[in-house]
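Novice: Got a predicted structure plus its sequence, pasted below:
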Amino acid sequence: MSEGSDEALSPLTVRVATAVRITGLSRSRIYELIQAGDIEIVKVGRATLVRYESLRRLTAS
């Protein structure tokens, strides 16, 4: 793997605060979308991690 290939990598998950910054949506709206099943999450302990690909699909539609 070359050094330049790291730039093409996307994160697997991001924290809710990062999802807010990426999408421009409010924190409460992000949680509403999670509850509705429009955004996929992973719970690791108490941390809620948002699947990055889920955010990409949301903003692409």
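Specialist: Great, that's in hand. Numbers count the residues shown, from 1 in each chain.
Novice: only C-alpha atoms for contact and neighbour calcs from this point on.
Specialist: Noted.
Novice: mind listing the strands for the chain?
Specialist: In the chain, the strands defined using DSSP state E lie at 13-15, 41-44, 47-51.
Novice: now the helices for this protein?
Specialist: With DSSP state H as the criterion, the chain has helices at 16-23, 27-36, 52-60.
Novice: out of those, nearest to Glu7?
Specialist: Nearest to Glu7 among the helices of the chain is helix 52-60 (15.6 Å), distances taken as CA to CA.
Novice: Can you lay out the strands of the chain as a markdown table showing mean neighbour count and distance to Arg57?
Specialist: Output for these, formatted as a markdown table (neighbours: other CA atoms under 10 Å; distance: least, CA to CA, whole Å):
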| stretch | mean neighbour count | distance to Arg57 |
| --- | --- | --- |
| strand 13-15 | 17 | 14 |
| strand 41-44 | 12 | 14 |
| strand 47-51 | 17 | 10 |
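Novice: And here is the other one:
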Amino acid sequence: MEPVLLRVEEAARLLGIGRTRVYDLIRLGLLQSVKVFGARRVPRDAVDAYVRSLTQDAA
């Protein structure tokens, strides 16, 4: 079973980008994230939604 919340490093690996770029996407509001006890986490479905937005923008 895949985790529901990903560490930033895990989200970066899935997207094929660096950790800093993931933080940039979060800061710009392009990738949703949450804080859990002070740790930044990215919902798995937020990664999917971001990829969908990229493909829609490309069309």
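Specialist: Looks like it came in fine. Everything numeric in this text was worked out from a predicted model, so none of it was measured.
Novice: who wins for proximity to Arg29 of structure 1 among the strands of structure 1?
Specialist: The closest of the strands of structure 1 to Arg29 of structure 1 is strand 47-51. By CA to CA, the value is 13.3 Å.
Novice: now the angle between helix 27-36 and that closest one, please.
Specialist: Here the directions of strand 47-51 of structure 1 and helix 27-36 differ by 70 degrees (axes from the mean of the first three to the mean of the last three CA atoms, to 10 degrees).
Novice: So for Glu7 of structure 1, which of the strands of structure 1 sits nearest?
Specialist: Using CA to CA, the nearest of the strands of structure 1 to Glu7 of structure 1 is strand 13-15, at 16.2 Å.
Novice: Which residue range of structure 2 does the closest one align onto?
Specialist: Mapped onto structure 2 using TM-score structural alignment, strand 13-15 of structure 1 covers residues 5-7.
Novice: List the contacts of the most centrally placed residue in structure 2.
Specialist: The centroid of structure 2 falls nearest to Val47 when counting by CA atoms, centre = their mean (4.4 Å). Val47 of structure 2 sits next to Ala11, Leu15, Leu31 when contact means CA atoms under 8 Å, 6 or more residues apart in numbering.
Novice: What lines up with the last one in structure 1?
Specialist: The equivalent of Leu31 of structure 2 in structure 1 is Ile39 (alignment by TM-score structural alignment).
Novice: if we can go back for a sec, adding distance to Ala60 of structure 1, write the strands of structure 1 out as JSON lines.
Specialist: Below are the strands of structure 1 laid out as JSON lines (distance: least, CA to CA, whole Å):
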{"stretch": "strand 13-15", "distance to Ala60 of structure 1": "17"}
{"stretch": "strand 41-44", "distance to Ala60 of structure 1": "18"}
{"stretch": "strand 47-51", "distance to Ala60 of structure 1": "15"}
